[in-house]
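S.K.: have a look; sequence and predicted model below, questions after that.
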Amino acid sequence: MWLLSFMAVMNFTILLASIGLKAPVIASERIDPHFHYIPLLYKKIRSFLYRFAKKIIVQTNSAASYFGKNLQRIIQIIPNPVKLPKNHKFFSSTARCIITVGRLDKQKDHDILIHAFSRLYPTYPHLGLTIYGGGAERDNLQKSISLPGAIQEIHQKLLEADLFGFPPLYDDFPNALVEAMSVGLPIIASNCSGNIDIVKNGVDGRIFPVGDVLKLAVLMEALVCDPNTRKRLGEKAKTVAERFHPDLIFHR
């Protein structure tokens, strides 16, 4: 069973209603269309109606690549701005806290982070894994790990952590990831759409193949045991706040 997103319905309705009018219409895709299923008929309707849009706003190059050549001329990439951090992480030579933030649903693939962590824990019993967020998968996930749920202010929790894991199957613009990077937290992220538009592997974070538990566990262990690399990646990660500074994004 499928449901069209509210955004898709609004795009279709407004574009259809505005045909023949002089008012410019800007459509917006807020999730990577490669992974957002809609029936074939609606795909054809979207392709037809989007020709009448003044602009189509997407958040990443990954999402922009979905649309054919006839629409590329009106595609505009505008990522989300990064909330400027109040302060940055104080570096600790011993890693004790691994965290992630995100909705508890299958898209975010928290299962893989839990399985990777379980490979490390017997050797590193001082490590803890915390997942902040709420959602439909809570009951399934909490069989394996304690989940504190969603919290209003995540900034302090990011500062207290030593490593940030982010394993979604797909995304568009992952706000949780860039917020973690902006405070100087070293990150390990899957190579899904969205993540690969932000993270430079080996420069400001580490990337692993989507769904690869073993590779994720290897990268987690390497960073847990290497404080110098954690510090180097964290320092580079902070530059994400410059790339997605609110002034730059609002100008677009």
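M.R.: That came through, no problem.
S.K.: use CA for all of it now, contacts and neighbours both
M.R.: Fine.
S.K.: at which residues are the strands of the stretch 151-252 of the chain located?
M.R.: Taking DSSP state E, counting those that start in this stretch, the strands of the stretch 151-252 of the chain run over residues 163-166, 187-190, 206-208.
S.K.: list the buried residues of stretch 209-229.
M.R.: 210-211, 213, 216-217, 219-221, 223-224, 227, 229 (16 or more other CA atoms under 10 Å).
S.K.: alongside the first one, take a look at this:
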Amino acid sequence: MKKNIHLMGLRDDIPEIIAAADIFTLPSYREGLPRSIIEAMAMGKPIIATDIRGCREEVVEGMNGLLCKVKDAKALADSLEVLIINEEKTKNFGIQSRRIFLEEFEEQKVLNRQLNIFNEFRKGKLDV
């Protein structure tokens, strides 16, 4: 299995790399709202990420991916193994990632939600 893991360093061809990947993994220990997960979801990828704020808002455990404990290499490896050996789950997670992206994170929808908040604030209907 080790021969299938590639540490690729700094790249400028991320869309092509994500398209070629079977599983998107983000084992961060601190994040905001990771755009990389949203990009992977847009491309219909199953996600494995650490169970931290930001990632939890994008990855629904057991629906479009798996969340594992922070700084726990074994938990990350176990999550990867679950998806590597279960092609059907991997496929379904990818389908759900795309659906969630379209419903929640598609750019125009996000912009419209932000504009609505700004307009409500401007009209005095929201307090800061």
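M.R.: Cool, the structure landed. Remember, predicted model here, so these are calculated numbers, not experimental data.
S.K.: could the strands of the stretch 151-252 of structure 1 go into a markdown table alongside distance to residue 196 of structure 1 and mean neighbour count?
M.R.: Converted to a markdown table, these look like this (distance: least, CA to CA, whole Å; neighbours: other CA atoms under 10 Å):
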| stretch | distance to residue 196 of structure 1 | mean neighbour count |
| --- | --- | --- |
| strand 163-166 | 12 | 24 |
| strand 187-190 | 8 | 25 |
| strand 206-208 | 8 | 22 |
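S.K.: redo those as CSV? Include distance to residue 111 of structure 1.
M.R.: Formatted as CSV, the strands of the stretch 151-252 of structure 1 follow (distance: least, CA to CA, whole Å):
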stretch, distance to residue 111 of structure 1
strand 163-166, 11
strand 187-190, 13
strand 206-208, 15
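S.K.: measure the alignment partner in structure 1 of residue 106 of structure 2 to residue 233 of structure 1 for me?
M.R.: Residue correspondence to structure 1 (TM-score structural alignment): residue 106 of structure 2 is matched to residue 245. According to CA to CA, to the nearest Å, residue 245 of structure 1 and residue 233 of structure 1 sit 20 Å apart.
S.K.: the two: which is more packed in?
M.R.: residue 233 (23 against 16; other CA atoms under 10 Å).
S.K.: quick one: what's aligned to the more buried one in structure 2?
M.R.: By TM-score structural alignment, residue 233 of structure 1 lines up with residue 93.
S.K.: pretty sure its match sits against residue 46.
M.R.: Yes - between residue 93 of structure 2 and residue 46 there is a contact under CA atoms under 8 Å: 4.8 Å.
S.K.: pull up the overlap in contacts between the two.
M.R.: With contacts defined as CA atoms under 8 Å, 6 or more residues apart in numbering, the residues adjacent to both residue 93 of structure 2 and residue 46 are 64-65.
S.K.: buried residues in the biggest helix by length in structure 2?
M.R.: Using DSSP state H to define each element, structure 2 has its longest helix at helix 107-122. Within helix 107-122 of structure 2, no residue counts as buried by 16+ other CA under 10 Å.
S.K.: how about residue 93 of structure 2, nearest residue that isn't a chain neighbour?
M.R.: residue 64 (3.9 Å; CA to CA, 6 or more residues apart in numbering).
S.K.: residues touching the one you found, list them.
M.R.: Residue 64 of structure 2 neighbours (CA under 8 Å, 6+ apart): 46-47, 92-97.
S.K.: from residue 159 of structure 1, how far out is the nearest residue to residue 132 of structure 1 once chain neighbours are set aside?
M.R.: The shortest distance from residue 132 of structure 1 to any non-neighbouring residue, by CA to CA, 6+ apart, is to residue 101 (4.8 Å). Distance of residue 101 of structure 1 to residue 159 of structure 1, given as CA to CA: 13 Å.
S.K.: what's the answer for residue 182 of structure 1, then?
M.R.: From residue 182 of structure 1 to residue 159 of structure 1 the distance is 11 Å (CA to CA).
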